[in-house]
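Participant: one predicted model, sequence on top.
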Amino acid sequence: MLRPRIIPCLLIQDGGLVKTVRFKDSKYVGDPINAVKIFNEKEADELIVLDIDATVTDREPNYKQIAILAAECRMPLCYGGGIRTVGQAQKIIASGVEKVAISSAALENPQLVTQIANEIGRQSVVVVLDHKKRLLSKQHDVWTHNGKVNTKRNVLDVAKEMEALGAGEIVINSIDNDGRMKGYDLELLLQLRKTVNTPVTILGGAGSLEDMRAVISSCGVVGVAAGSFFVFKGPYRAVLISYPDITQKEKFVFSALHSTH
């Protein structure tokens, strides 16, 4: 039975753990392996790890680091960054990773989604859609290459296409809200839930458990992912890895699912 998932998202740059604000100003926050160990102890539902420079620098996935992460990780792991071929996806899955995430490659070569799904299973294919609201418009455009290239395509249309091609999960990642910790784009998520039937995860904007509660209360069974919220503490953004304990999490999810919409 599907249930809401609360998912830390770790960004990797030059092998280290970083956090960004609106996809810029990356700040080094530590060793990703240490973060994984803490999330293991706190029994996180799932973990997303994204190498944010692999595609931009035209680099292959760091298979050595991926294998170390997979060996350490005791929860389902989704890895993305630099994946452009079926062979690369297979190699990552073979190292112990449960899901592979693709973004730019899915837009440039949509059939890659189908090809990877056919080889490793639809449930293991995640398409991440980085989006930004168009000025003076309600449309959210999909951007690629770490928020540097605007495809000028509506994120809802692209999500529907990716589902049809074989994506087992869609992650919508807000460039506008990234690192700002001021809440998720609930309106867009509600529209997406009406557009696709595959599992959906929202990323970008979490600043509190109440922000996550609002998502689950409004949208039901979705993935709620966050970066800054799980690695920073307080107004001065001191680095402190955190995650709700199991009792707090279960109580929180139950109350969110049974609250009045």
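Facilitator: Perfect, thanks for sending it.

Participant: going forward, measure contacts and count neighbours with C-alpha atoms only.
Facilitator: Noted.

Participant: tell me which stretches of the stretch 151-261 of the chain form strands.
Facilitator: According to DSSP state E, counting those that start in this stretch, the stretch 151-261 of the chain carries its strands in the segments 169-174, 200-203, 223-226, 232-233, 238-239.

Participant: who wins for proximity to A44 among those?
Facilitator: Comparison of the strands of the stretch 151-261 of the chain against A44 by Cα to Cα identifies strand 223-226 as nearest, at 11.0 Å.

Participant: next one: the closest one to chain centre, how far?
Facilitator: Its chain's average C-alpha position is 7 Å from that of strand 223-226, according to Cα atoms, centre = their mean, to the nearest Å.

Participant: got it, and stretch 61-77?
Facilitator: In this view, stretch 61-77 has its centroid 16 Å away from the chain centroid, taken as Cα atoms, centre = their mean.

Participant: what does stretch 49-56 give?
Facilitator: Here stretch 49-56 shows a centroid-to-chain-centroid distance of 12 Å under the convention Cα atoms, centre = their mean.

Participant: so who does V128 touch?
Facilitator: If a contact means Cα atoms under 8 Å, 6 or more residues apart in numbering, then V128 has 101-103, 170-173 as its contacts.

Participant: could you dump those into TSV and include distance to G205?
Facilitator: Shown next, in TSV, are the contacts of V128 (distance: Cα to Cα, whole Å):
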residue	distance to G205
A101	20
I102	21
S103	20
I170	17
V171	14
I172	12
N173	9
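
Participant: list just the nearest of those residues to K194.
Facilitator: So of the contacts of V128, ranked by how close each gets to K194 (Cα to Cα), first place is I170, at 13.1 Å.

Participant: from what I see, that closest one and T201 are in contact.
Facilitator: Yes. At 6.3 Å, I170 and T201 qualify as touching, with contact defined as Cα atoms under 8 Å.

Participant: who's more crowded, those two?
Facilitator: More neighbours sit around I170 than around the other of I170 and T201, counting by other Cα atoms under 10 Å; the figures are 25 against 22.

Participant: now for the more buried one: which residues touch it?
Facilitator: I170 sits in contact with 126-129, 159, 163, 198-201, where contact means Cα under 8 Å, 6+ apart.

Participant: filter these down to the ones in helices?
Facilitator: With DSSP state H as the criterion, helices contain 159, 163 from among the contacts of I170.

Participant: report the buried members of the contacts of I170.
Facilitator: 126-129, 159, 163, 198-201 (16 or more other Cα atoms under 10 Å).

Participant: what's the closest of those to G81?
Facilitator: Here the nearest of the buried ones among the contacts of I170 to G81, counting by Cα to Cα, is V128; it sits at 10.4 Å.

Participant: alright, now check it against this:
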Amino acid sequence: MLTKRIIPCLDVNMGRVVKGINFVDLKDVGNPVEIAEFYNKEGADEIVFLDITATSDGRKTMIDVVKKTAEKIFIPLTVGGGIRTLDDFRDILKAGADKISINSSAVKDPELVKKAAEKFGSQCVVVAIDGRKRPDGSGWNVVIAGGRIDTGLDAVEWAKKVTALGCGEILLTSMDADGTKNGYDIEFTSAITAAVNIPVIASGGCGNIEHFYEVFQNTNCDAALAASLFHYRELTIKEVKNYLKDKGVSVRL
């Protein structure tokens, strides 16, 4: 039985970690290198870094931040935001990232998923899927640009497609749940995990310790990602893992 992973997410804007609700009203949380190092010591299984504004100006900062962080941590580091080409993949992997997460660029150029998997290996290609439930409740559409643009793509079909193209993992964010603290989107996460045979990271909506158990109990996700809960010290990673272990969930302590 594979252990379930607990992953803190650092949304980085102009070299600082920020947090907002549905990607707006961003508040400064601190220095990404220091925060990542802290989570590494605390027992996080991985760290995800997302350059949420991904401006071309921010790119250099990001590579610099990735380098400094990779030197300080001993767990896998996934980096996303503004990665559009194989050269971007190469540069960020060279800076010390273990995996690269792509979102909008995969939607705009699905071949990028295939080419990156062929060149660098599936294990380091993560496709981030942000989904929102359709108004008629018939399923979920893929949204990009921080949830501002509805692509019209069906999220479940898109997950199947990127899996077939060679992606090694899906980072799934429910835009309906994101920042609400009402819990992970069980229905959406279940639909995606049932459709693919690669690891899925559940993201968006975690508000308390029980939510971690709920998502592992009710879906086949492999990992749960959270941000503000950890950043604002409402919970520690250790507390979450001990709680899950007591509940019979296999975790790495």
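Facilitator: Yep, it's here. Here the structure is a predicted model, which is why all the values come from computation and not from measurement.

Participant: still on that earlier bit, N40 of structure 1: which of the strands of the stretch 151-261 of structure 1 is closest?
Facilitator: Proximity to N40 of structure 1, assessed across these by Cα to Cα, is greatest for strand 223-226 (16.2 Å).

Participant: so what touches that closest one?
Facilitator: Taking contacts as Cα under 8 Å, 6+ apart, the residues outside strand 223-226 of structure 1 that touch it are 4-9, 199-206, 212, 215-216.

Participant: keep only the contacts of I170 of structure 1 that stay in contact in structure 2.
Facilitator: Contacts conserved in structure 2 for the contacts of I170 of structure 1, counting by both residues aligned by TM-score structural alignment, their matches' Cα atoms under 8 Å: 126-129, 159, 198-201.

Participant: quick one: furthest residue from the center of structure 2?
Facilitator: Seen from the C-alpha centroid of structure 2, the residue lying at the greatest distance (Cα atoms, centre = their mean) is D136, 27.0 Å away.

Participant: how about A106 of structure 1, what does it touch?
Facilitator: Neighbour list for A106 of structure 1: 112-113, 127, 162 [criterion: Cα under 8 Å, 6+ apart].

Participant: which of those residues line up with contacts in structure 2?
Facilitator: Here is what carries over to structure 2 from the contacts of A106 of structure 1, by both residues aligned by TM-score structural alignment, their matches' Cα under 8 Å: 112-113, 127.

Participant: re earlier: and of the buried ones among the contacts of I170 of structure 1, the nearest to G147 of structure 1?
Facilitator: Looking at these and their distance to G147 of structure 1, the nearest is L129, at 10.2 Å (Cα to Cα).

Participant: so who does the equivalent of that closest one over in structure 2 touch?
Facilitator: Mapped onto structure 2 by TM-score structural alignment, L129 of structure 1 lines up with I129. By Cα under 8 Å, 6+ apart, I129 of structure 2 lies in contact with 103, 142-143, 155, 159, 170-173.

Participant: D136 of structure 2 now?
Facilitator: Taking Cα under 8 Å, 6+ apart as the test, D136 of structure 2 contacts no residue whatsoever.

Participant: so it lies in a helix, does it not?
Facilitator: No. The assignment for D136 of structure 2 is coil, going by DSSP: H, G, I helix; E, B strand; the rest coil, so no helix is present there.

Participant: ok, it to G147 of structure 2 distance?
Facilitator: Between D136 of structure 2 and G147 of structure 2 the distance, using Cα to Cα, to the nearest Å, works out to 18 Å.

Participant: and for I129 of structure 2?
Facilitator: According to Cα to Cα, I129 of structure 2 and G147 of structure 2 sit 10 Å apart.

Participant: one more: F23 of structure 2?
Facilitator: From F23 of structure 2 to G147 of structure 2 the distance is 8 Å (Cα to Cα).

Participant: and what of S190 of structure 2?
Facilitator: Applying Cα to Cα, one obtains 21 Å for the distance of S190 of structure 2 from G147 of structure 2.

Participant: then V196 of structure 2?
Facilitator: With distances defined as Cα to Cα, the gap from V196 of structure 2 to G147 of structure 2 amounts to 23 Å.

Participant: how many neighbours does I149 of structure 2 have?
Facilitator: When neighbours are defined as other Cα under 10 Å, I149 of structure 2 has 11 of them.

Participant: let me fix that: E250 of structure 1
Facilitator: E250 of structure 1, neighbours per other Cα under 10 Å, totals 12.

Participant: all the strands of the stretch 1-150 of structure 1, in order from the start?
Facilitator: Counting by DSSP E, counting those that start in this stretch, the stretch 1-150 of structure 1 forms strands over residues 5-13, 16-21, 24-30, 47-51, 77-80, 99-102, 125-133, 140-144, 149-154, given from the N-terminal end onward.

Participant: so which of those comes closest to D245 of structure 1?
Facilitator: Comparing the strands of the stretch 1-150 of structure 1 by their distance to D245 of structure 1 (Cα to Cα), the top pick is strand 5-13, with 11.4 Å.

Participant: and the contacts of the closest one?
Facilitator: For strand 5-13 of structure 1, contacts defined as Cα under 8 Å, 6+ apart pick out 17-19, 32, 44-53, 221-227, 230.

Participant: can you check stretch 25-34 of structure 2 too?
Facilitator: Defining contact as Cα under 8 Å, 6+ apart, one finds that stretch 25-34 of structure 2 is touched by 10, 12, 15-20, 65, 68-69, 72, 231.

Participant: pick out the most distant pair among those residues.
Facilitator: Greatest spatial distance in these: G20 and K72, 26.2 Å, computed using Cα to Cα.

Participant: rewinding a little: and the contacts of stretch 25-34 of structure 2, which are buried?
Facilitator: Among the contacts of stretch 25-34 of structure 2, those scoring as buried are 10, 12, 15-19, 65, 68-69, 231 (criterion: 16+ other Cα under 10 Å).

Participant: which of those residues sits closest to T78 of structure 2?
Facilitator: When these are ranked by distance to T78 of structure 2 (Cα to Cα), L10 comes first, at 10.2 Å.

Participant: quick check: the closest one vs L165 of structure 2, distance?
Facilitator: Using Cα to Cα, we find L10 of structure 2 at a distance of 27 Å from L165 of structure 2.

Participant: good, wrapping up.
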